[in-house]
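Visitor: Quick one, structure for this:
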Amino acid sequence: MGTNVPHPESRTLSDWLLRLESIHPRTIEMGLERVSRVRVELGLVPSFPIITVGGTNGKGSSCAMMEAILSNAGYRVGCYTSPHLLRYNERVRIGRQEASDEALCNAFQMVESARIRSGVTLTYFEFGTLAAMQLFSQVEVEIAILEVGLGGRLDAVNIFDADCAVLTSVDFDHMDYLGNTREEIGFEKAGIFRSGKAAVCAEPDIPGSVYRHANAVGANLMHIGEHFGYSIGIDAAGWSYWGSGGKRHALPYPALRGAYQLRNASASLAALDSIRDRAPITMSDIRQGLLDVVWPGRFQVLPGRPVTVLDVAHNPGAAHALASSLDSVGLYQKTYAVFAMLKDKDIIGVARALGSRVDTWLAAGISAPRGATSDEVAQALEEAGVVKEGGEEAIRRFPDPAAAYAFACEQAARNDRICVFGSFHTVAEVLRYQNMRRRKTVEHG
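Guide: Presented below is the predicted three-dimensional model:
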């Protein structure tokens, strides 16, 4: 072992994460053979029920809602989501608390030993998935919620059989891996369905491939509007849910903003209904869970003026949902968009979804390997035809999202709005900038 390489026992979490990035030659490699071999070597056979959540958009919000409701019911919940915003620890939560560095390092060491014995390599996500489940098994969680990383059928999460699978939506993203049509994408995402188990689908327009796969494997498909659903009261004081567990009226709106969250909330309740024999919950648990659910970066409104909205929307479907939410929260004199994306995403499609709502575009670069430069973002904005009167003057270029956000804060008046979106990287950089500003204010307070 080289002198600059930490001994496994002394590796910090940062050391481990660097190690995970270098083990496998490719960042993403679809397939379950390698990760399954390591799982067998670890002897990972969970005895607790598992809810697996897939879909193009809405996965994280749905996971967070189920986590909050089940935790309020008193269950020890393990929740695995990705990607993270500021800390890797966000991905692995037990009892709604982020896993400690020490716990993660110990789990990584166990996976690494099993990987070496198996004679295979693992991607960053595969390694992290096994470590999360190893940790959940060690601390004996009572239920686990697992978010699919990419697709479903060949995603590492799918080596574990779901007692309930949730499909939140089917839209265009990751086409290089999942296919170019909704039929192809739907088939990949439906790969998390299991025979005789509930398959909850919150996508109103289900591709035929999802129906066919559910029938082929013998899953119990539950479709929104057909087997479960929701309605909004006339006075907008609350909403109602109906499903296999009966009707629930006068529910509070989820603490997560955005009208589309009722779809995610309904799917979450349908999923919990499907496992109520193993994890029963009460109306009180549902109400409190909806009220205290937290999921940063999803139509997150920061305190203060001008209003700042953070959203990780990085595909057209999510961008249309963001646009609808922006329309529903009042009028503002001017909207500044801090906009940065990865170059392999549909930058033009996302820009078009938000186009008419933005007065000034602040195109920023992302320094990550797949990040688009500010020039590439600006060019996409011009091709999208979303720039308002003023042409080039309506687009400003910045090296990174933090610089763009700092400019927006200087320029925006109290009755203006700043919207930060396009990527997890974009939101994370602005959150770090905000935290830094807050610390400086406290220090000089």
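
Visitor: C-alpha from now on. contacts and neighbour counts both.
Guide: Noted.

Visitor: Can you give me the buried ones in the helix or strand hosting A214?
Guide: Using DSSP states H and E, A214 sits within helix 208-217. For helix 208-217, a neighbour-count test (16 or more other Cα atoms under 10 Å) marks S209, V210, Y211, H213, A214 as buried.

Visitor: closest to A259 among the residues you listed?
Guide: Taking Cα to Cα as the measure, A259 sits nearest to V210 out of the buried residues of helix 208-217, at 25.1 Å.

Visitor: doesn't F187 make contact with that closest one?
Guide: Yes - contact criterion Cα atoms under 8 Å: V210 and F187 qualify, at 5.6 Å.

Visitor: The residue nearest the centre of the chain: what's it in contact with?
Guide: By Cα atoms, centre = their mean, the chain has its centre lying nearest to G60, at 3.6 Å. Residues near G60 by Cα atoms under 8 Å, 6 or more residues apart in numbering: T81, S82, E147, W295.

Visitor: so what's the second one up against?
Guide: If I follow you right, that is S82. With Cα under 8 Å, 6+ apart, S82 has these contacts: G60, R91, E147, G149.

Visitor: again with the last one
Guide: Taking Cα under 8 Å, 6+ apart as the contact definition, W295 lies against G60, S61, A64, L256.

Visitor: Tell me which entries of those lie within helices.
Guide: With DSSP state H as the criterion, helices contain G60, S61, A64 from among the contacts of W295.

Visitor: Closest to A412 out of those residues?
Guide: Nearest member of the ones in helices among the contacts of W295 to A412, counting by Cα to Cα, is S61, at 29.7 Å.

Visitor: and for comparison, fold this next one:
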Amino acid sequence: MSINLGLQRMKPLMESLLAPQKTFKVFHVAGTNGKGSVCAYLSSILYKSSIPVGRFTSPFLLEPRDSIFVNESPISQALFADVKKLVEQTAQRAGVRPTDFELLTATAMEVFNRKQLDVAVIEVGVGGKEDATNIEYKRRGVLGTIITRVGLDHQNLLGNSIKEIALQKAGIMRAKTLCTVSGDNVPEVLSTIETQASSLDQISVVKPDEILSQDDGVYLETDSYGKIKLSETPLNGDYQYMNLACAVRALDRVAKLLPTVTRSTIEAGIREVQWQGRLQFISAEPFGGNEDRKILLDGAHNVQAASSLGKFVNENLRGDEKITWVMALSGNREATEILSLLGRPGDKFYAVGFSPVDTMSWVVPQDLTALNLAAKDLDLDAVPTEGLSLQTVISNALSSCSAPVVICGSLYLISDVLRLTKSTL
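Guide: Model prediction:
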């Protein structure tokens, strides 16, 4: 079943489950890029603050259950299977035919209820207003909503203009609940969100000039915790400073409701945050490379994310060397536009696909011929890969040059790479 937005199935399903989502407090996060990182920061900080915390993010990286974390660990296969079966049986009895994502969302809510968590950090799947996560939570239980960077993505579902998409994201805002907004959004996005607010007091925009660069690092001044050093984050990319600032601001605004969150627990949560598949370096050794050689992974799957990846590569890897790209895109992505933000003439390019995605049969990789044509149009050196395994392609890419190898374009490709390294979350 493909993506089918709307809450007409979730409402009766959650009622039939006796509203498990009303047993905990919530941070609800929407956006086009950065929302997963914000969720990771929030849950890491809350965990370090001795608050029982759940995290629901999508898409999953290795298997569906790793969308659901409890106290910074993925839930067990046994718990996932047990709760998922309950949700499926409940849906059948209620005469509801939920989508796979709705089933996964309901499963997460029931897991958090069973684990008697205090707070859940919940990432929107697609859009916001009509997303399965935008259900009725505990009365006054939404601690805060957050809207990260908004860009053009999922236009077939959300609208063809940035304003239409911003309206969908703004649909997670709730009366008398503060919405923290990433200030590096374009003016049209910010004005659209402000227009949808019941009052301007409902919105806190983290302005870029509030993120202060000093001799010893990058900081955000807070009302409750003093200056927080954002540059302590282990996650790569300077855009992470804004993501982290949004998470810290959201906590700062409800500090009285979360008394165990302190400056020291925030600092600990920042230092220990983990978020795989985004500007992540892995060893080349599983692919026959030198043990000291690194491969960069990044699930940059849209124009906005590709721009950030390109900036990171140019500033940190390129130098005088050409870059070697291994890329897969899903079928509806603009290959030429994305590649134009990444590659430079003479870079090597290896087009690949990705494995069938569990529960999402409609997600298919873009045709290799189309990717290669886009690469050649940009004067990239497209290397034939037809009939080769992903393991072989990566090994060939490593052995053909000493240049940095970047694997990117789809989180589903990143999932395949991590499986080859036998990675666990």
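
Visitor: returning to what we had before: now go through the contacts of G60 of the first structure and say which are in strands.
Guide: E147 (DSSP state E).

Visitor: Leaving out sequence neighbours, find the closest residue to the aligned residue in the second structure for I366 of the first structure.
Guide: Here I366 of the first structure is matched to F354 in the second structure, going by TM-score structural alignment. Nearest residue to F354 of the second structure, sequence neighbours excluded (Cα to Cα, 6 or more residues apart in numbering): L413, at 5.1 Å.

Visitor: now swap in G6 of the second structure and tell me
Guide: E130 (4.6 Å).

Visitor: neighbours around that neighbour, how many?
Guide: 21 (other Cα atoms under 10 Å).

Visitor: just A198 of the first structure next, same as before
Guide: A198 of the first structure: 25 neighbours (other Cα under 10 Å).

Visitor: so who does it touch?
Guide: Contacts of A198 of the first structure by Cα under 8 Å, 6+ apart are D163, C164, A165, A219, N220, L221, M222, A271, S274.

Visitor: any idea how far P74 of the second structure is from R65 of the second structure?
Guide: 7 Å (Cα to Cα, to the nearest Å).

Visitor: Which one of the two is surrounded by more residues?
Guide: Between P74 of the second structure and R65, R65 has the larger neighbour count (other Cα under 10 Å), namely 21 against 18.

Visitor: In the first structure, what residue corresponds to the more buried one?
Guide: R65 of the second structure maps onto N89 in the first structure, by TM-score structural alignment.

Visitor: residues contacting that match?
Guide: E98, A99, S100, D101, L104.

Visitor: what's the matching residue for the fourth one over in the second structure?
Guide: Meaning D101 of the first structure. In the second structure, D101 of the first structure lands on Q77 (TM-score structural alignment).

Visitor: Can you tell me the number of residues neighbouring F56 of the second structure?
Guide: 30.

Visitor: Show me what it lines up with in the first structure.
Guide: Checking with TM-score structural alignment, F56 of the second structure has Y80 as its match.

Visitor: Could you do V313 of the second structure as well?
Guide: In the first structure, V313 of the second structure lands on L326 (TM-score structural alignment).

Visitor: Mind giving me the packing neighbours of the strand or helix carrying its match?
Guide: For L326 of the first structure, the host element (DSSP H and E) is helix 316-327. Identification of packing neighbours for helix 316-327 of the first structure by 3 or more Cα pairs under 8 Å, 6 or more residues apart in numbering; DSSP states H and E yields helix 347-354.

Visitor: The contacts of A198 of the first structure in helices, which ones?
Guide: A271, S274.

Visitor: top of the contacts of A198 of the first structure by neighbour count?
Guide: A165 (29 neighbours).

Visitor: between the contacts of S82 of the first structure, which has the most around it?
Guide: Neighbour max across those (other Cα under 10 Å) = E147, 26 neighbours.

Visitor: residue in the second structure matching that one?
Guide: E147 of the first structure maps onto E123 in the second structure, by TM-score structural alignment.

Visitor: I figured its match hits K35, correct?
Guide: Yes - applying Cα under 8 Å, one finds E123 of the second structure in contact with K35, separated by 6.7 Å.

Visitor: so what's in contact with the two at the same time?
Guide: Both E123 of the second structure and K35 are contacted by V29, under the criterion Cα under 8 Å, 6+ apart.

Visitor: so V218 of the second structure, which of the three states?
Guide: Under the three-state scheme (DSSP: H, G, I helix; E, B strand; the rest coil), V218 of the second structure adopts strand.

Visitor: tally of neighbours for the residue nearest to A107 of the first structure when sequence neighbours are not counted?
Guide: Sequence neighbours aside, A131 is the residue nearest to A107 of the first structure in space, at 5.1 Å (criterion: Cα to Cα, 6+ apart). Applying other Cα under 10 Å, we find 24 residues neighbouring A131 of the first structure.

Visitor: any idea what A131 of the first structure aligns with in the second structure?
Guide: That one, A131 of the first structure, aligns with T107 by TM-score structural alignment.

Visitor: likewise M110 of the first structure?
Guide: Per TM-score structural alignment, M110 of the first structure is aligned with L86.

Visitor: what helix or strand is its match on?
Guide: helix 77-94.

Visitor: distance from that helix to the first structure after superposition?
Guide: On superposition with the first structure, the mean distance recorded for helix 77-94 of the second structure (mean Cα distance after the TM-score superposition for the first structure) is 1.4 Å.
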